[in-house]
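**Q** I'll drop the sequence and a predicted model, then ask my questions.
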Amino acid sequence: MGRPIDARGWVFEVEDHATPNTFIPLRNLTSWTHNPGESEETADTTTFDSNGYYEQDVMQRGATIEVSGLYAQTDGTRDPGQLYIDETWAYLLGEDSRGRMRYRHTTQTEWTVWECTVTPGEQGGETNAKTSWGATFTRCGAPTTAAVVVTP
């Protein structure tokens, strides 16, 4: 029997398009959601031989990860990960709109790596609240993995 792991132990990073293999951490997150069934497409394979029972084949697999948190800046300088998504990746189109993100739990020794697109989330807040920030990553193709490299 396994032990539950903390949601706050997940780490998310985005790759800088201009500097391949340079990943920028996403900080100030307060929640995240992985939807492994997003963009799934099926084909109905029900026939008279199905005897009234529905049948299908999965024709396309998809997935999204949505991260939410707090808009962050210090002395007028935006959080680097949030800034990169909001002012660089969000404006790329066509083939350039694809980038890479990776994620893992702090107890894991491998990253899960996605080629994906990003959609910036809404920002806002109320009188006695902090400003919200978020983004949704939509996977393109199959995920890959990479070893966690610890630098001294």
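**A** Cool, got the structure.

**Q** going forward, measure contacts between C-alpha atoms and count neighbours the same way
**A** Noted.

**Q** after the longest strand along the chain, which helix or strand is next?
**A** With secondary structure taken from DSSP state E, the chain has its longest strand at strand 110-120. Moving toward the C-terminus from strand 110-120, the next helix or strand (DSSP states H and E) is strand 132-139.

**Q** second one coming, line it up with the first:
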Amino acid sequence: MGRPIDARGWMFEVETATADTFVRIGNLKSWSENPGENEETADTTDNDSEGYYEQDIMQRGATIEVSGQYTATSGTRDPGQDYIDTVWAYRFGEESRGRMRYRHKSQDEWTVWECTVTPGERGGETNAKTSWAATFTRCGAPSVAEVVAAP
């Protein structure tokens, strides 16, 4: 039996306006995937169900929420956070879809989503660092892509 993998080993990247060019989302402190988000069911219970509930899944969905610290080291924003906040968040209609990918450092392929992104809240108190967050909502089925070593 294998060992559990650490949550800090997960990597998340967003595709920029240049096709197949992804940038890492940095300074993340937590993430969560909800593979049941936006699921829709149809009740198929009838008299033959003998009092037991029955259903069919009609739609599957998923979301990933990432959160961390708003980053602006030496006046330079984290590339992933900056792209989400200044480009992707201002697209509407068909243009609102983009791609993100994620994997654990121990894996040799990315899971790729076509998705929309919703910027999260930012804030903080006097003695805290400024928070940053985003939620990705998958559109369609996920795909996979091999990890390609940088040239």
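**A** Sure thing, it's come through. All of these numbers come straight from a predicted model, not from anything done at the bench.

**Q** what's the TM-score here?
**A** Superposed pair, TM-score by TM-score structural alignment, normalised by the length of structure 2: 0.98. Supporting alignment: 151 aligned residues with a CA RMSD of 0.6 Å.

**Q** not counting the longest strand of structure 1 itself, show me its contacts.
**A** With CA atoms under 8 Å, 6 or more residues apart in numbering as the test, strand 110-120 of structure 1 has contacts from 85-86, 89-90, 97-104, 134-148.

**Q** could you do stretch 44-54 of structure 1 as well?
**A** 55-57.

**Q** helix/strand/coil for the equivalent of D96 of structure 1 over in structure 2?
**A** Structural correspondence for D96 of structure 1 with respect to structure 2 (TM-score structural alignment): E95. Under DSSP: H, G, I helix; E, B strand; the rest coil, the three-state class of E95 of structure 2 is helix.

**Q** how about stretch 89-99 of structure 2: buried residues?
**A** Buried residues in stretch 89-99 of structure 2, counted by 16 or more other CA atoms under 10 Å: 89, 97-99.

**Q** just these: which are in strands?
**A** 98-99.

**Q** greatest separation within the buried residues of stretch 89-99 of structure 2: which pair is it?
**A** A89 and R99 (13.0 Å; CA to CA).

**Q** what do these two both touch?
**A** Counting by CA under 8 Å, 6+ apart, nothing touches both A89 of structure 2 and R99.

**Q** hey, where'd the strands end up in structure 2?
**A** So, for structure 2 - with DSSP E - the strands run 10-15, 22-24, 28-34, 40-43, 55-59, 63-69, 72-73, 76-77, 98-104, 109-119, 131-138, 143-146.

**Q** same list (the ones you listed) but as a markdown table, adding distance to E125 of structure 2.
**A** Shown next, in a markdown table, are those (distance: least, CA to CA, whole Å):
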| stretch | distance to E125 of structure 2 |
| --- | --- |
| strand 10-15 | 27 |
| strand 22-24 | 27 |
| strand 28-34 | 17 |
| strand 40-43 | 39 |
| strand 55-59 | 41 |
| strand 63-69 | 13 |
| strand 72-73 | 18 |
| strand 76-77 | 21 |
| strand 98-104 | 31 |
| strand 109-119 | 20 |
| strand 131-138 | 10 |
| strand 143-146 | 40 |
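
**Q** can you say which of those is nearest to G2 of structure 2?
**A** Going by CA to CA, the one of those nearest G2 of structure 2 is strand 98-104, 14.9 Å.

**Q** give the other helices and strands that the closest one contacts.
**A** Contacts defined by 3 or more CA pairs under 8 Å, 6 or more residues apart in numbering; DSSP states H and E place strand 98-104 of structure 2 against strand 10-15, strand 109-119.

**Q** if you set the cut-off to 10 Å instead, what comes out?
**A** Contacts defined by 3 or more CA pairs under 10 Å, 6 or more residues apart in numbering; DSSP states H and E place strand 98-104 of structure 2 against strand 10-15, strand 22-24, strand 109-119, strand 131-138, strand 143-146.

**Q** G75 of structure 2 is nearest to which of those strands?
**A** With distances scored as CA to CA, the stretch of those nearest to G75 of structure 2 is strand 131-138 (16.2 Å).

**Q** minimum distance to M1 of structure 2: which of the strands of structure 2 has it?
**A** Closest among these, using CA to CA: strand 98-104, at 18.4 Å.

**Q** ok now the closest one, how far from the chain's centre?
**A** 7 Å (CA atoms, centre = their mean, to the nearest Å).
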